[in-house]
Structures are given as structure tokens and as C-alpha cells.
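Novice: Build me a structure from this.
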Amino acid sequence: MELSTTVSELRYALDTFFFLMSGALVMWMAAGFAMLEAGLVRSKNTTEILTKNICLYAIACTTYLVVGYNIMYVDNGSGGFFPSIGTLIGTQAEGDDHSLESDFFFQVVFVATAMSVVSGAVAERMKLWSFLIFSAILTAFIYPMEGYWTWGGGFLSEAGFSDFAGSGIVHMAGASAALAGVLLLGARKGKYGKKGQIYPIPGSNMPLATLGTFILWFGWFGFNGGSQLMVSDFENATAVGQIFLNTNAAAAAGAITALFVCKSTWGKADLTMVLNGALAGLVAITADPLSPSPLAAVSVGAVAGALVVFSIVGFDKIKIDDPVGAISVHGVCGFFGLIVVPLSNSDATFGAQLLGAVVIFAWVFGASLVVWAVLKATVGIRVTEEEELEGMDVHDCGIDAYPEFVSVK
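Specialist: Now for the predicted structure:
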């Protein structure tokens, strides 16, 4: 066997392994979302939110395999608006950098991440089965369409839109779908008073919420690092190191800034805001974790950490009820991440970034609003007032997450 052939096969094996391990890290983010959301909802809704998280992941993996990946990537022409919908996964070609199966696995955990954003925002008052139906539609069709326009080589890609690992394509898209659902769903009972009062509804388990945030932070290294796509040569390996550094720096800066904003505004260190500050920094740097210097990455994370606090408060003032702050973290900070890319990446332009952000939001929000509206008019999307009062664990799952807290008659 020639030396060049051996080196090529070794690089193929290494890059495939890198893809798979990065995908496994992103898959672990599903646990992070589950723990974060379980900690930030009330104990009576914990089992139900966990059921949503594991079921949405399973649904996403199935629908994206059967339909979504084909729409997004297979046999599509460059610069188009409509996908060709090719054959399942595609055919491996000699000279590929990695296996197509590893590429699919890496992509499918991204679509599950987008759907995970939705579950927290609509928590504590949405019907389980309506949510799961929407999960199938988003992961099979809505997300893959905008994914084709961007990462799949469609018209936004040709227009110069740049989103390295998905601040807009994944995170803002998930938040757009969530916002559409929240607007039709309405707020939780008791969240807002008739005279504009805002009543906090504390989560049930701060240790779980903190664990979930650390898991997400950990998984994000696969999310951003794996998006480099290769690690088998000097340039790409160095780039992955830079991505890890910037990703971590932005998250840390986001948490610190959120801490100081809370202290200066309310005199308290609000843990939930600090957790969301870290996540905000992660979302914002995801649009381009490679180009900024480490100090620039700190700046991006710091601004996002402050922005998310004011965004969460702002949404509350206009009575948009988001129990976990997902729309602010993933939507507002995802948009912010897209818009600041040209500050460190000379290949990106503000015009192309704004175009991409507007198209992604308009498509995902509009399509989701239609789907939510159809579900609302047919099977319904909101539980009854009695079910909401008693908790969805009893009605949807028949299992209490914390049975020792429930009195036995």
C-alpha cells in the first residue's frame, strides 16, 4: 500500500472519529436541556418535561433520518430555494473526508437541539401530544428547509450568510418556533396580574438547573468544535483549539456579566440569570467561534450575558411567558451573535447577516405559527385549567417526579 493511501485512510478515520465524538458531545446536550428545564419548572410538571425531552430527541432522530436530512443536504443544487429531496443519506464517494453516516449523526443532534429550545418555552401548560406532533413537523420539514438555504448550499449561503455552528440556524430557529407557540398558548395561570403585575414562579430544583447548564456548557465544545469538520491536519487542529478556547471564554464572560448586572440592578445574585448568562455567551459565540481573538470572544459573551437579563425582563413586561428564558437566550442572543460576526470575520457582511437572520426568523416563525394554529384548532395545544393547577405529571404521565412530596390519602 502506498504511503499516500495510508495517510489518506488515517485522516479519513481520524476525521470520522472526530465527527462521531463531537456528535456524542452534542447528544449529551439533550441531557443538559432536560436537567435545566426540570430544574426551572415546578415539581408537579417535572416528569412531563422530562418525557418531552426524551421523546423529542427520539422523534428528531427518526424524522431527520427518514425525511429531514434528505431535504437539507442530499442531491441539492447550489443557490436554490427548493430542495430536490434526494435518496437516504447519499452514496459514499472515494476521497471524502469522513463517512456520510458520521455526518448524519453530527447533523441529527443539531436538529434535536433546535427542538429542545422549544420545550422549555412552552413548559407547564402545553399538551404533551400536541408538542410531540409539532416536534415531528419541525424536525422533518421546517428546520431542514432553512438548513438547506444555509448549510446545505442554498440561496442564503450563496448570498454570503455566515453562521459557523448555528447561532441562527439552530438556536434562533428554535426560539422562533417557541415564540410562535407561546403567543398562541398564552401565559401560565397566575403569572401576570390584571393590572400588569408580574408574579415570579420559581423553579423546583436549582441543583438540577445548574447541572443542566454545566452539561450544556460541556457539550457545546462538540457543538462548536465539531463544526470545524476536520481535525487531521495542522491548520484544522489549531482551529479546533481556538474554537474551544473562545467558546469557553464567551460562556464564562456571559455568566460573570449576568451576575454583576443582577447585583447592580436588584442587589441579589440571581442564579437563574447567571445560568442563562453562561448559555447566552455560548449561543452568541456559536455564530463564529473561530475568527475572534480570545478577548473579542470575552466581549461577545459579556454583551450577551447582559443582553439576556434585560431581554428576559423585557419579555415579562409584555407578558410573553417563557419559564426558562429560552426565547431570550437562544433567540435574542442568537440574533446578536449573527450580527456581530462581521466585526471579526472580514468575509462576512452586515447585509448578508441581517438577510439570513430575517429569512430564518420569518420562515420558522411563520411556518410554526401555522402549524401551532392548526393544532390549536383541531386537537388543542393547552391543557385545561384543572390540569394546569394539579400538574401535568399526574394527567399526562401518571408518575410524580418527587413522590415523597405527595401526600397519600
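
Novice: From now on I want contacts and neighbour counts done on CA atoms only, so please keep to that.
Specialist: Noted.

Novice: element containing residue 238?
Specialist: helix 234-266 (DSSP states H and E).

Novice: can you tell me which residues contact the nearest residue to residue 204 once chain neighbours are set aside?
Specialist: Nearest residue to residue 204 in three dimensions, chain neighbours excluded: residue 42, at 4.8 Å (Cα to Cα, 6 or more residues apart in numbering). Neighbouring residues of residue 42 by Cα atoms under 8 Å, 6 or more residues apart in numbering: 124, 201, 202, 203, 204.

Novice: Please give the structure of this sequence too, so both can be compared:
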Amino acid sequence: MTHFKTLASAAALIALPSLAFAQDEVATVAADEFVWIMNSLLFLVGGFLVFFMAAGFAMLEGGLVRSKNASTQMTKNVALFSIAAIMYWLVGYNLMYPLGDWAIEGYLSGLFPSVAVMEAMGITLADADDASYASTGSDYIFQLMFCAATASIVSGALAERIKLWPFLIFSAILTGLIYPLTASWTWGGGWLMSGDTPFNDFAGSTIVHACGAAAALAGAIVLGPRIGKYKDGRVVPMPGSNLPMATLGMFILWLGWFGFNGGSQLAMGSVGDIADVSRIFANTNMAAAAGAVAALILTQVLYKKVDLTMVLNGALAGLVSITAEPLAPSLGLALLIGAVGGVIVVFAVPMLDKFKIDDVVGAIPVHGFAGIWGTIAVLFTGSYDGDATVGAQLLGIIAIIGATFVLSLIVWFILKATMGIRVSEEDEITGLDTTELGMEAYPDFSKG
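Specialist: The predicted structure follows:
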């Protein structure tokens, strides 16, 4: 009996290392699953916050257009998001990331890096649900929301005089081809990310916002201004129909931006990641507040009265400005970056009017000019990828904005030549709600 106990004890001692190894392996698997779950959760939460920005864009634009065009703006915002969802699935996602499902061997696939490059960058692979980074679905839905935002930017700038269907066709091309192509140069690991000094744009001040603004600028140039906007050398104000609704839209966008910037941390599986997301939230909020206050004070000084529309756009410009690097700055520096964005908007809106570029909601100054500023501001804050350089930042800005503008200009000219993009003068004066949709947003009130 004693001999048997001795043998059993010896066997147990021999088995202990194997048992410990198995426990370590289980612990490692559990840790990997935890990271995978938390990263996927960040994408999902960030994704539905950015989705809610679609409501913000709709409310902002619906409030800033005249009442006779409000229903059309609602229709455009619902339709463009839905079209973006289909086009990004059909073409855009696999064009933006080199996954091999869409790229044409010898023609398009050579533009993009290999899967190994993506893995080295920590980018989710859509063909590997069991990857240690995050789930395919969560990554896809998060990236889709960024894509749809670009078309929302265009929608507001070209309001009140563009035909519905040409705009929707352009939205399909923008979200399916143009945005994914230029975004692939950075977030897809393309040529702007190669070399020792890659382009730095954390959450898309240029990649998303200035891209949308460039497409809007091209459209505004081809489309022309609204009837009566510029008369006898002066700018004729065309007040929006519902400023409380526009204000609600701004606050919804402000809320959604926590997902926009916070989700771009791309990881939530460690204490450090959570701390970084928290810091991103704080800096994002500070920049928005500073942009609003800067516009508030500046309009009082310049015009002797505060301009609410400028304050709304000042907050949004602050948000766009901090988007290029919401992690690295201190709160004080985030305040400065956002405040400069607010100042830019106050001066940029009348500057566009001098060139007779009619941007109904101020989308080009907010997303374009402030986006450029935010991307350059990375030079003063440092970046998540190391020190940014003037050359790399300017190259990225010029490449993305330039390519988007030229490609969009071509598409707008083709649409103008083939089907026309502008409603008739009579229809514009009557209002697009009646002529394009046959229904009014405010049937119980007089037309504005």
C-alpha cells in the first residue's frame, strides 16, 4: 500500500508541469478571446455612435436649408446612407483593403499591400473571423460609417438646387470607388504609409472629412450658386428654416464624434487602450467646446452680434480639427487646436462667398479647411506613429484632396453632360420638396 502511494505521488509530480502548461495555454487562449471581444465591442459601439451622426447630418442640413427644401434633404440623407451601405459592401471595402475578393490581378491588386503588410499594421483581415484582433463584422460596420460620412458632407453643400438622382449616382461612385481608393493609400496600408515618415491622420481629418469637402467643392463649382444668392456684388442671406433642429443636429454630431475618434483607437483589450480612449474622448470634447467658444466670441467682435450658425459650425470645425490626432495633445493643446478651427470657419465662409462658391451649410470650410488645419496640427502635437513630418503631412493632404477633387470633377461633368445635375429655375424657386418629391416638410406653414 505504501509502495502504491509512493508511485501515485511520483506520477502526480510528473504530471504537474503538464497540468501547469495546460493551464497557461487555457489562460492565454482566454486572454486572446478577451482582447478579441473587447476590440470588437469598441468597433460596434463606435460604429453605432458614428451611425447616429447620419441623424446629426440630416437634422443640421434640414435646419439650415429653407423650408421648401427640407424634405428633400431628409430624403437625400436616408438614401445616401443606404446607397453607401450597399456600395461599400459591393466594392468599397475590398477596394480599400487588399483582400483579393475584388481586386483585378495585374491591374488593381498591385496598388495595394499584401496581407502580411496589413497584419504588421494591425489592420483587421476581413477573411479571418478568428483573427486575434477583432471580428470581421465589427470592423466592416465601423469602416462603413466613415465611408457614409463623406457623402453626407457633400449633401449639405449642394443643397437646394441639385437634382435628386444625379446626386445619388454621385454618392454611389464616391462611396464605392473614390473614397475607398484614396483611403486605401493610408488605412489600407498603401503608398502614403510606406517609408520611414508615413502620413499621420488618426481618425480622418483629411482621409474622411477633407475628402468629402473636396468632392463637395467640385460639385459646387460645376453646379453653381443658388438663384439670388449673389446679386449686384453682394451676398444675399438665405436663412435656414429651423435653427433649433440644426442645433440638435450639431449636438448629435458632437455625440457621434466620441465614437468617430474613440473607436479609431482600434483596441480596447488592455488598461492602456482604455486610458487612451478616455484621453481621446476628453480631447475631442475640449476641441469642440473651444471651436464653439471661438466662433461665439469672434462673431460678436466682427458683427456685433453672435451668429448661431457660425457657433454650430465652430463646434464642428473644432471636432474636425482634433480628428487627425485626438490622442497625443494635452487638454490645453486640444483647446488651441479646436479654437483655431472655429476661427477658420468664421473667416472661410465669407471667403467662399467672395468666389461665389455657394455652400449652403458651410461644409467645405468645416470639413475641408478645418480638416487641413487639423492634419497640419499633428506637427505640433506629435502623433501615435511617431513624429510627423511637414513633407509627409503635406503630401497626404495634397494627394487625397487633389485626387478626390479631380475624380469628383470628372464625375460631376459627366453627370451634367448626360442627365443634367441642376433643377430648372422654376423648380428651384418653387422648392425641391414640391417639384422633386411632391410633398412638403411643413405643409401647415407658408413656404420660405
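
Novice: What TM-score do the two superposed chains give?
Specialist: The TM-score (TM-score structural alignment, normalised by the length of structure 1) is 0.96; 402 aligned residues with a Cα RMSD of 1.7 Å.

Novice: circling back: if you look at the contacts of residue 42 of structure 1, which of them are in strands?
Specialist: Using DSSP state E, no member of the contacts of residue 42 of structure 1 sits in strands.

Novice: ok, so of those, who is nearest residue 279 of structure 1?
Specialist: residue 203 (17.5 Å; Cα to Cα).

Novice: Can you check which part of structure 2 stretch 275-286 of structure 1 sits on?
Specialist: Mapping stretch 275-286 of structure 1 onto structure 2 (TM-score structural alignment) gives residues 312-323.

Novice: I should have written stretch 161-170 of structure 1 there, sorry.
Specialist: Counting by TM-score structural alignment, stretch 161-170 of structure 1 sits on residues 199-208 of structure 2.

Novice: Between the two ends of the matching stretch, what distance do you get?
Specialist: 14 Å (Cα to Cα, to the nearest Å).

Novice: And the contacts of it?
Specialist: Contacts of stretch 199-208 of structure 2 (Cα under 8 Å, 6+ apart): 146-147, 149-150, 179, 182-183, 186, 192-193, 260-261, 264, 320-326, 367-368, 370-372, 374-375, 378, 383-385, 388, 392-393, 395-397, 400-401.

Novice: what does stretch 347-356 of structure 1 give?
Specialist: Contacts of stretch 347-356 of structure 1 (Cα under 8 Å, 6+ apart): 156, 159, 160, 161, 162, 338, 339, 341, 342.

Novice: What residues of that stretch count as buried?
Specialist: 348, 349, 350, 352, 353, 356 (16 or more other Cα atoms under 10 Å).

Novice: Stretch 253-269 of structure 1 now?
Specialist: 253, 254, 255, 256, 257, 258, 259, 260, 261, 262, 269.

Novice: how close does the counterpart of the third one in structure 2 sit to residue 324 of structure 2?
Specialist: What it means is residue 255 of structure 1. Counting by TM-score structural alignment, residue 255 of structure 1 lines up with residue 292 in structure 2. Separation of residue 292 of structure 2 from residue 324 of structure 2 (Cα to Cα): 19 Å.

Novice: Run a quick neighbour tally on the alignment partner in structure 2 of residue 18 of structure 1.
Specialist: Counting by TM-score structural alignment, residue 18 of structure 1 lines up with residue 42 in structure 2. Number of residues near residue 42 of structure 2 (other Cα atoms under 10 Å) recorded here: 24.

Novice: ok, and the closest non-adjacent residue to residue 42 of structure 2?
Specialist: Closest to residue 42 of structure 2 by Cα to Cα, 6+ apart is residue 263, at 5.9 Å.

Novice: ok, now which ones touch the one you found?
Specialist: 42, 43, 45, 46, 47, 277.

Novice: cool, and residue 50 of structure 1?
Specialist: Here residue 50 of structure 1 is in contact with 34, 35, 38 (criterion: Cα under 8 Å, 6+ apart).

Novice: Tell me if I'm right that residue 287 of structure 1 and residue 337 touch.
Specialist: Yes: assessed by Cα atoms under 8 Å, residue 287 of structure 1 is found in contact with residue 337 at 5.5 Å.

Novice: Hey, what's the angle from the helix or strand following the helix holding residue 238 of structure 1 to helix 234-266? Just curious.
Specialist: Downstream of helix 234-266 of structure 1, the next assigned helix or strand under DSSP H and E is helix 271-285. Orientation of helix 271-285 of structure 1 against helix 234-266 (axes from the mean of the first three to the mean of the last three Cα atoms, to 10 degrees) gives an angle of 150 degrees.
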